[in-house]
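[1] Coordinates only, no sequence provided:
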């Protein structure tokens, strides 16, 4: 794998620009405090995952087929990226994958294969299938090329709002947070996780990636169980502030985004906003990334 870098983020931005949306910023004031929201849930596919998937498929030789494993959002991103480039794709998901996300994977044109009860089961089956010559396996987060693609989100933020001094994101396997650390122009990365689903927090405590439980209302998007080696290498070498939030805070934050701004996001996307509402995000002018909107949702 090539190393992640700021130059890699810059190259990724140029590479994927024709195919993604430059998602907007919303400058708001809540409880008398200013905040900037990055509306990445308005991205094509309903999450940031398209960025990394496109960067992978537009880098290197063109594959004959694309394969990945996913709990949902990544699979939608890969399926859509493959469709954009005219490539056949297969996405392996566990039986626990939300039906709403499974439908979107198939709607994007990919073959959907359900296998096992855990993401690890789906990933094992997908990796085995990807041994066929001409197949490209797209990692969900543990790949420098994926990380560079996700970093384009932060590059957009600081280009449009250079006054931002911290960027808060939800963390699953760490790909988005690592991309923000690279593409954020030196701004503090605030990595926010549910209390019951916090593999990066545990890894930072231990000094290396470790297995962690994944029990949260947001676990379909954030339940990696173990932070990736490549993201951890980035996040452990740059300024990162780790924050945890409760289940109650996540749901309250999701509901408040709807009540005040009519922003319908999935629980994972509300995680960093929950931390901001609780006063746990450092910085005088923070940006909160709302990363996705693909889970079943009712106000």
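    Looks like it arrived, so ask away. Nothing here was measured: the structure is a model prediction, and the numbers come from that model. Residues are numbered from 1 along each chain as shown.
[2] make it CA atoms for all contacts and neighbour counts henceforth
    Will do.
[3] Pull the contacting residues for residue 3.
    Residues in contact with residue 3 (Cα atoms under 8 Å, 6 or more residues apart in numbering) are residue 144.
[4] for it, helix, strand, or coil?
    Reducing the assignment at residue 3 to three states with DSSP: H, G, I helix; E, B strand; the rest coil gives coil.
[5] and the residue nearest the centre of the chain, what element?
    Centroid-nearest residue in the chain: residue 176, 4.7 Å away (criterion: Cα atoms, centre = their mean). Here residue 176, judged by DSSP states H and E, is contained in helix 175-183.
[6] okay, now the one to match up with it:
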């Protein structure tokens, strides 16, 4: 598939609906080189997900029944936000694992909300059942063409902002964000996936030669808690030879602390996961290698100002 025209069209389609998020270069303690970052946690509803949500809704003929989405939290908030702005009915299914803050964020968008026991996979099953019963349009969190093209606009935007990195580290859940990055970059830059050790869908799929189910835990599970990598991401990763690194929960929490203490950037665990690979030494750049990190989410499980 030729992704470039799809992502360019997506960027034009969503331009009036999303934020152009800032970029910066930081010197962080423990690292002997500056790290370029794109602060996508400053996007509407606190994550990159608004890009795919708006593209999905604006590029389709939405039925009278509206849209339905399953989410660990951030995707649901983005779909609810986009649907409200476009006057489209939305029903969101989230697992209890999403936590009170993300559930509250979705509810504040005005979307109909159903909280189900279990994890993301349980919410997805409920959303698929709802789709079959009502005819609502499913907006997949990470394995839809319009979703991935929408997420690809983040990297297109970053390059237009002057990205000079050789290597970009990106957190992986179901694979929508890194899938969009790979779709846009097409191996022009090195892309490295970073996952929690106990929620490593891409690593497991690459090892098995096909997407497989994994057990999910981790402090980042309410954002990176997909049970199986998306087929779009897997096909792109296998074709491009993408590495999938794993980091501990302790490393993720430490990266959160560094981002707050040294850059005053408050992010959820998923938002710090890619940086954790650098700070923990799981990824060590070669001499002279220019490194960038995509910061992807700002919705921690507890309100820090409560």
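    Right, received. Where do you want to start? These numbers come from a predicted model, not from an experiment.
[7] Show me what the helix holding residue 176 of the first structure packs onto, helices and strands only.
    Helix 175-183 of the first structure sits against helix 6-16, helix 144-160, strand 166-170, strand 188-194, helix 229-235, with contacts defined as 3 or more Cα pairs under 8 Å, 6 or more residues apart in numbering; DSSP states H and E.
[8] Report the buried residues of the longest one.
    So the one you mean is helix 144-160 of the first structure. 144-158 (16 or more other Cα atoms under 10 Å).
[9] mind listing what residue 168 of the first structure touches?
    Going by Cα under 8 Å, 6+ apart, residue 168 of the first structure touches 189-192, 272, 281, 286-289.
[10] Between the residues you listed, which sits nearest residue 78 of the first structure?
    residue 289 (20.8 Å; Cα to Cα).
[11] My guess is residue 296 of the second structure contacts residue 50. True?
    No: Residue 296 of the second structure is not in contact with residue 50 according to Cα atoms under 8 Å; the separation is 11.3 Å.
[12] Where does residue 25 of the second structure sit, in terms of helix or strand?
    strand 23-26.
[13] Flag every buried residue along that strand.
    Across strand 23-26 of the second structure, burial judged by 16+ other Cα under 10 Å covers residue 23.
[14] Report the inter-axis angle for the helix holding residue 176 of the first structure versus strand 166-170.
    Angle, helix 175-183 of the first structure to strand 166-170, by axes from the mean of the first three to the mean of the last three Cα atoms, to 10 degrees: 160 degrees.
[15] and helix 175-183 of the first structure, how far from the chain's centre?
    Distance of helix 175-183 of the first structure from its chain centroid, counting by Cα atoms, centre = their mean, to the nearest Å, is 10 Å.
[16] How about stretch 291-299 of the first structure?
    Stretch 291-299 of the first structure sits 14 Å away from the centroid of its parent chain (Cα atoms, centre = their mean).
[17] Ends of it, what's the gap?
    Using Cα to Cα, to the nearest Å, the end-to-end distance of stretch 291-299 of the first structure comes to 18 Å.
[18] ok, residues contacting it?
    Identification of contacts with stretch 291-299 of the first structure by Cα under 8 Å, 6+ apart yields 39-42, 46-48, 73, 98, 100-101, 169-170, 255, 258, 264-269.
[19] Repeat that for stretch 109-117 of the second structure.
    Taking Cα under 8 Å, 6+ apart as the rule, stretch 109-117 of the second structure contacts 77, 80-81, 83-84, 89-97, 106-107, 122-123, 126.
[20] Of those, which belong to strands?
    Judged by DSSP state E, the contacts of stretch 109-117 of the second structure include 90-95 as members of strands.
[21] Let me see the contact set for the alignment partner in the second structure of residue 7 of the first structure.
    Aligned by TM-score structural alignment, residue 7 of the first structure pairs with residue 5 of the second structure. By Cα under 8 Å, 6+ apart, residue 5 of the second structure lies in contact with nothing.
[22] Next: residue 71 of the second structure.
    Per Cα under 8 Å, 6+ apart, neighbours of residue 71 of the second structure: 92-95, 120, 123-124, 141.
[23] run the last query once more with 10 Å
    If you count contacts by Cα atoms under 10 Å, 6 or more residues apart in numbering, residue 71 of the second structure has them with 77-79, 92-95, 98, 119-124, 127, 139-142, 222-223, 225-226.
[24] that older thread, could the contacts of residue 168 of the first structure go into a markdown table alongside neighbour count and distance to residue 64 of the first structure?
    Converted to a markdown table, the contacts of residue 168 of the first structure look like this (neighbours: other Cα atoms under 10 Å; distance: Cα to Cα, whole Å):
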| residue | neighbour count | distance to residue 64 of the first structure |
| --- | --- | --- |
| 189 | 29 | 37 |
| 190 | 29 | 38 |
| 191 | 30 | 36 |
| 192 | 29 | 37 |
| 272 | 32 | 38 |
| 281 | 26 | 44 |
| 286 | 23 | 42 |
| 287 | 32 | 39 |
| 288 | 27 | 38 |
| 289 | 26 | 34 |
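[25] so which of these persist in the second structure?
    Among those, the ones still in contact in the second structure (both residues aligned by TM-score structural alignment, their matches' Cα atoms under 8 Å) are 189-192, 272, 286-289.
[26] any idea which of those residues is closest to residue 65 of the first structure?
    Nearest to residue 65 of the first structure among these, counting by Cα to Cα, is residue 289 at 31.9 Å.
[27] gap between that closest one and residue 100 of the first structure?
    For residue 289 of the first structure relative to residue 100 of the first structure (Cα to Cα), the value is 22 Å.
[28] ditto for residue 239 of the first structure
    To residue 100 of the first structure, residue 239 of the first structure is 36 Å away according to Cα to Cα.
[29] what do you get for residue 203 of the first structure?
    31 Å.
[30] Can you report how many residues neighbour residue 177 of the first structure?
    Residue 177 of the first structure has 31 neighbours, counted by other Cα atoms under 10 Å.
[31] residues touching it, list them.
    141, 147, 150-151, 154, 167-171, 183, 189-192, 200, 231-232, 234-235, 240.
[32] do the same with residue 38 of the first structure
    Listed by Cα under 10 Å, 6+ apart, the contact partners of residue 38 of the first structure are 23-27, 153-154, 156-157, 167-169, 287-291.
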